[in-house]
Every structure is written in C-alpha cells, then in structure tokens.
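Q: sequence? don't have it. structure:
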C-alpha cells in the first residue's frame, strides 16, 4: 500500500489543454483498472483490498480511495451500499501552443496587469502558493530563494524537481525574484511550493492531481495554481476542489487551449477561478476556451519566464495566463491576510479592466486582472 504521502511537495503545467484518455485504455496490469472509489461515510481500505484492490492513495479531504482493482470488482464495489460512487481514473497530458521570438526586455504581462506598480506596497511576502504541475526547478537562481518545498506524486518522493519545464515557467511568472533578464514575477517575494503531478512528458492521472490538492489542504496553502485541465467532469475532483475552497484556499486554474471550446475542468468548477488568455493587444487569444465560467483573463501570449537550467524563455497558453492571476492573489493576501476566498474573488472581479462587451462575458469574464486597482480597492 502506498503511503498517504509525506508533507511538503510541488508541481507544474504549461499552456496546454489537458486531454483526458479513457482509463480502460490505461490499464495498470492485465486485470486491474485504475479507479477512484468514494464512500458515503469513512473510506474503507479493507473493503477495497478484499476485492483485490491495490491502494494508490487514501485521500484526507474526501472519503475516497484511488486504487487499481480487478475489472470484475468494479460492479461489485458500485453495488456496495456504503459506496457513493466509483469512477474510472484517467490519464491527462498537456499540449503547448507555438511561441514567437520577442525582443522584450521585461515581462510584458507583469506590467500589463500593473503588478510592478505595487511591489513597493506588497510583493507577496508570507503567502504560500502551490504550483500543481510538472514540478519546479528549485535550483534556478531566480526561484531558489522563494522555494519552500513540495512533493512528487509521480515518483512518490519529496523531491518535486521539474523534468519538463512547464512548472518552472509557471512558477517564474508567479514569483521569480527581481533579476537582470527582465523576468521578474508578479509577486516576487511569495513562497513557492511545488507538487509534481505530471511527468516529464506532461502526462499524469486525475488521482494524482486530486492527491496534490489534498496535500495543499493538509499543508495549509493559501493559493493553488493549476495550469492544467481536461474535458471530463470528475465527481472526486469537484469534491476535493470544494473541500480546498471551504478550507480557505483560493484556487486558480487554466480555462484550457481548446480553440474556443468549453472551459476545462477543474477551471469550470464554481470553487475555482477560471482564467483565459489575452494577447499583446488585450484581445482574446485564438487558442483560449470560452464560456460562462470564465472569471478573469490575463496575459498568455509570448510570456517570458524562467526555464530549466537557470535560463529563461517564452511560452504561450492559458497555462501562462493562470499564474498572473495567482500572483495577484498573493499580492492581495500579503497586504491583507484576513481576506476569505470569496472576498478575494469579489475584489478581483470588481477591479478587473473590462474588455469586450460591457460587463461579464464568455470571452473575458469580468475582465483583465488588475493588480494596482485590486490593492487600492481591497
């Protein structure tokens, strides 16, 4: 049986849209299928093991267990009067959008949302932001000072080193320290934590993402940033996101790069701030998903940030827009730690720069996140 996991971990995600693949195709062994079993009362490891299940995770925030079980046992577990539901686990992965060369010497996204104007007032100090992604290169000279730990659910250890680069780029947009390459983060003194839930190819499992959120609750994070998503609504993910929100964590996730498709999950959940991406001219990017769930937009095209091995580079996607919003939330909470998640969302909505049709719309939500206005009107 896999351990319930050791405290402290980290992880990442790119501009990508997370694609969900049938769990039946992702069979773990010849006769065992990855599933998530939720109980009506306390989760029961013994029942799962009695039916041949191999335990992967026993979640803390919801009464659920991720396990690999014989195919014939799935219907038996579903019929158990103490079981609320059984859903197939699913494999997820990310895509990147193309980026184009740029001579910008500063991160245009940070200045576009006016974050640089408030660093003398708030820089994110004391706020714990966990990046659930491919991990973070915590040796990067512009991230090392702000890195405070994490966990690797891909390899089941306490070393969430990034081996893909996506999480490192996301982390830099949130909290890269001031530097000479022009890649300073939105909240350059925020505390970064990494939970690695996606592997070197940017692929992973819903059960691992759920475990990462569970970790964030246990470790008392302030902000969860997820530049990932998928097209399928999982009850277990809905419930664990709600549990995190109810515990006082502000959750931010990418709307997805489905080229105008539906907002992906977990961004589509009510407990999560769904973020879409804008271009240099403040227009909705061609790759961004749209829908009523969009709450805010942020720069997501040709974003300069940290990369593996101590460098920097450009990436595009709703993955890149998401950390801009996560960083602004860190600025807000650093200035006023008493704000509840609902209050944070109200402030960001009321102070966003309206784009597109007047008022909230399916392309821009409440508008472009505005750090200066948010801090001034908190």
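A: Perfect, thanks for sending it. The structure displayed is predicted, hence computed values, not measured ones.
Q: going forward, measure contacts and count neighbours with C-alpha atoms only.
A: Will do.
Q: separation between residue 286 and residue 266?
A: Per C-alpha to C-alpha, to the nearest Å, residue 286 is found 21 Å from residue 266.
Q: The stretch 101-250 of the chain: helices as residue ranges?
A: 108-112, 166-175, 206-218, 235-246 (DSSP state H, counting those that start in this stretch).
Q: For the second one, name the packing helices and strands.
A: Secondary-structure packing of helix 166-175 (3 or more C-alpha pairs under 8 Å, 6 or more residues apart in numbering; DSSP states H and E): strand 128-133, strand 191-196, strand 303-307, helix 318-335.
Q: one more structure, for comparison:
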C-alpha cells in the first residue's frame, strides 16, 4: 500500500466490494436490525446529544441539514488550501455523517440520530493522509470544547481511524488521548479494523481497554439478527482486548459525496444520485455512535463506563460462525433501554502517555517531499510525549487555535462555511518536519466546492503534493 486511500486492511477494496449486485442495507433497515424502531425506541432521535467525528470532513450533500453540522477546526494538510478547508475530498466522513445525522427519509438517508448535533473535526485528506499527531490534537480539541454547546454537549466520539501501531497501552500517547476523552465523560467508539478475523489484534485505539471497540456484522439481507454473522474483514484479537460489540457494516447505504476519491474510484457503489454503498468497521462504528447517542438521550445520566456496559451486555448473541464462538453480540437498543445491570466501573491501568509517539504511529507514515515523518516528531517537528501528556491532562494543550504552541487553526468560532457554526481556519506558519518551511500546494488550486456540488474534476488522479501514506486505516 503505497498511496493513501489504500490503507492497511484494504479499506478501498471494501468500498469496491460493496459495489456488487446487492442493493445494500438501508438505514431504515439498520434501525430495525439494531432495535431502534420499536414502540419503546422509535421516538428517540438524538435530541440534546452532541457527537464528534474525527475523520475526513463533511460536505453539504443533499440529506445533511446544515443546522445539525458544526465544523470544528480543520487539522488536515488540506486546511492550507482554503478552498478545501473542512470539506471531505475523500468521501469517508460524509458517508459516516449520513449514517449518524442524515435527515431525509425521502431519499433514504434518514440517519439513526438525525436530531443530534455532529461536530466534524477534519484530519484526513483526499487520499486519507494523516499522522497520529494530528489525530491526538483532534482528540485534545474535542475534550477541550466538549461543552461549547450546552444544549448538545459532546457525549460521543466517533473514531473510525486505525493506526498500524501496536504499542503498550499503559504508555502510548494515542491511548492516553482517548482515555482523557473517556474520563471527561465522552463515549469513545472505535473501529476494530478491516484486516480480517485472523489479523490477531485490534487497531489502535480500539485496542484501548476503556473505549468501545466495534466490529462489523453481516446481516444477510434480513431484518432479523438470527442469521447474522461476524464480517470476515473485522479484526479479531488473539490476546488482550477483543471486539466488544458488532453492528451492521456491509453495503451500508448512506450519503454519496460526488467527485470524492471513493466516488470516482468506485462508481459501481453509487445508488441513484445521492446514495453510496460503504462497507467496513467504519460504518459499524457510525451505527454504534448513533445508537449510543439514542441511549444517552433516553438516559442522559449514564457515564461512558455505563453506556459501554449496557450496550455490550444487552446485545444479542450471534448464533452462528466464528463470532458465536467468541461470544460476540450485536447491538440491541430496545434491550438496552430495559437493561438494569449491577454497575461496575472499569478499573484498567491508565496510560501515562509518556511512550514514544513513533510506536503509536507504527508503520503508518506520511511522506512529504520525500521525507518520512517518523521518530519523536509531530507534523511540526520535535514532540515530547511527557510534555504533551501533562498539558493534555491539564486541558492546556490547546490555547485558542494553538496546539502545543503551534498554530493549527484560528482562535475561535469566527469562521464561516456551509455548517451552522465553524471554527476559524489559519495558515500554518510553523515549519514542517521535512524542513521545507512551506505548507502551500498549488496542486489543489483548480478544485473547489461551488453551488452545492463538486466542480468537474477527477480527485482520483490528485494527491497532496508528492505525499503518501502507508499501513493505516480509515476503517
């Protein structure tokens, strides 16, 4: 895998695989499958719950209401191209946003939590390129700004990103970051990965013992879970943290992002003019994040530990296949609302965040001007894990638009875009890790979002300068 957009686990091939003769699994069907449209649950729509999604951005396609979308800071490399800032040139984030807050039943894009407020923090480019330091910065920002909207505080974090690193969780920086979110009252929902049942471990940060690790189920085209099976592309662990819950993740029909990388690469996955079939643990994570939001709408006093316990223990056991052998369960919101367990808090060893960021990165490397980002460096240069961990824990890693003293965004909610509210953008003045000192790139100058649709152009043949990415996953 030499180019971003073809991450480890074959994310791109999963999109391609979803473009077969199957009509796909509609969001309406998924509501039935996860028990979200019974007499007890059908009234739940996510009202009052904020969900953050750290991904590749979101674009204003039909079916996404502007008043339900907030643009947090764009921390991606594309933020330096002002005509791409906040927008999803890949197609991944928009697809997941539709699963969560799509709000157009006529077109088939009514999400599971259409009245929740979705805060998009963009970190990935048109070919998915992102360094783990950008993901950590995004998690820090979500924690720092979780209560910005008191009417929709951020209670759920959708993280369909998987690093190829396999670090010790008790020192790893990415593990530390997601634990900070968890202990701040945010349910972190993470993708197990798409490398297959025999891969032997979960992606980072799904491998963290606190967060909710999600795999994908195959629904077999029915509305009952009696014939469901574990998706063969879902990562399973040989030891340590295992997948904790499953949700539909095969040929999920959600919003199409015309002209995006995946839209151009897999035209056979298009359904009509507005929908697109997507397959992976990413889609399962989006279903789970929305379901968690519905549970929190009904029972807002639940802690992240309690949400995890309820969703896992009230799930329906898989009856067949490898998933049944592992005792895996699929989401069942109807059962969750009536479940009254004996509560037990999670008491795992917590990460101290002082381990090497390069171990967290693993083989997931971005390359700029022929220089690979590795070692103890962020995208701006030297990175001190222990220094960052102290600031992250104290909620001081961000100051306005500065993260660890580096300008990554504007200083507040002063920007403008199609979304109901937007965090301002900024030019990066800090030097890059390759020593070039320049973050501009003319390759993007002829592409922009205009009049509600992508202008003509083939994103599939354009990449961020000469950069590449290997062995990482937008799952």
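A: Nice, thanks for sending it over. Source: prediction; values computed, not measured.
Q: one step back: in a markdown table: the helices and strands packed on helix 166-175 of structure 1, plus mean neighbour count.
A: Conversion of those to a markdown table gives the following (neighbours: other C-alpha atoms under 10 Å):
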| stretch | mean neighbour count |
| --- | --- |
| strand 128-133 | 33 |
| strand 191-196 | 32 |
| strand 303-307 | 28 |
| helix 318-335 | 30 |
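Q: Dump these into a markdown table; add distance to residue 296 of structure 1 as well.
A: Formatted as a markdown table, these follow (distance: least, C-alpha to C-alpha, whole Å):
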| stretch | distance to residue 296 of structure 1 |
| --- | --- |
| strand 128-133 | 19 |
| strand 191-196 | 22 |
| strand 303-307 | 17 |
| helix 318-335 | 8 |
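Q: right, and the helices of the stretch 101-250 of structure 1 - which one's nearest residue 377 of structure 1?
A: Among the helices of the stretch 101-250 of structure 1, helix 108-112 comes nearest to residue 377 of structure 1, with 18.2 Å by C-alpha to C-alpha.
Q: got the buried residues for the closest one?
A: 108-110, 112 (16 or more other C-alpha atoms under 10 Å).
Q: Between those residues, which sits nearest residue 199 of structure 1?
A: residue 109 (27.4 Å).
Q: what about the equivalent of that closest one over in structure 2, distance to residue 195 of structure 2?
A: Here residue 109 of structure 1 is matched to residue 30 in structure 2, going by TM-score structural alignment. Taking C-alpha to C-alpha as the measure, residue 30 of structure 2 and residue 195 of structure 2 are separated by 24 Å.
Q: Near the equivalent of residue 112 of structure 2 over in structure 1, how many other residues are there?
A: Aligned counterpart of residue 112 of structure 2 in structure 1: residue 186 (TM-score structural alignment). Residue 186 of structure 1 has 35 neighbours, counted by other C-alpha atoms under 10 Å.
Q: Looking at residue 286 and residue 266 of structure 1, which is more packed in?
A: residue 266 (29 against 14).
Q: so who does residue 359 of structure 2 touch?
A: Contact partners of residue 359 of structure 2, counting by C-alpha atoms under 8 Å, 6 or more residues apart in numbering, are 165-167, 172.
Q: among these, which are in strands?
A: Within the contacts of residue 359 of structure 2, no residue falls in strands by DSSP state E.
Q: Can you convert these into TSV and add a column each for distance to residue 335 of structure 2 and neighbour count?
A: Formatted as TSV, those follow (distance: C-alpha to C-alpha, whole Å; neighbours: other C-alpha atoms under 10 Å):
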residue	distance to residue 335 of structure 2	neighbour count
165	36	22
166	35	18
167	36	22
172	35	28
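Q: Mind checking the helices and strands packed on helix 166-175 of structure 1 for the one nearest to residue 70 of structure 1?
A: Closest approach to residue 70 of structure 1 among those is made by strand 191-196 (27.6 Å; C-alpha to C-alpha).
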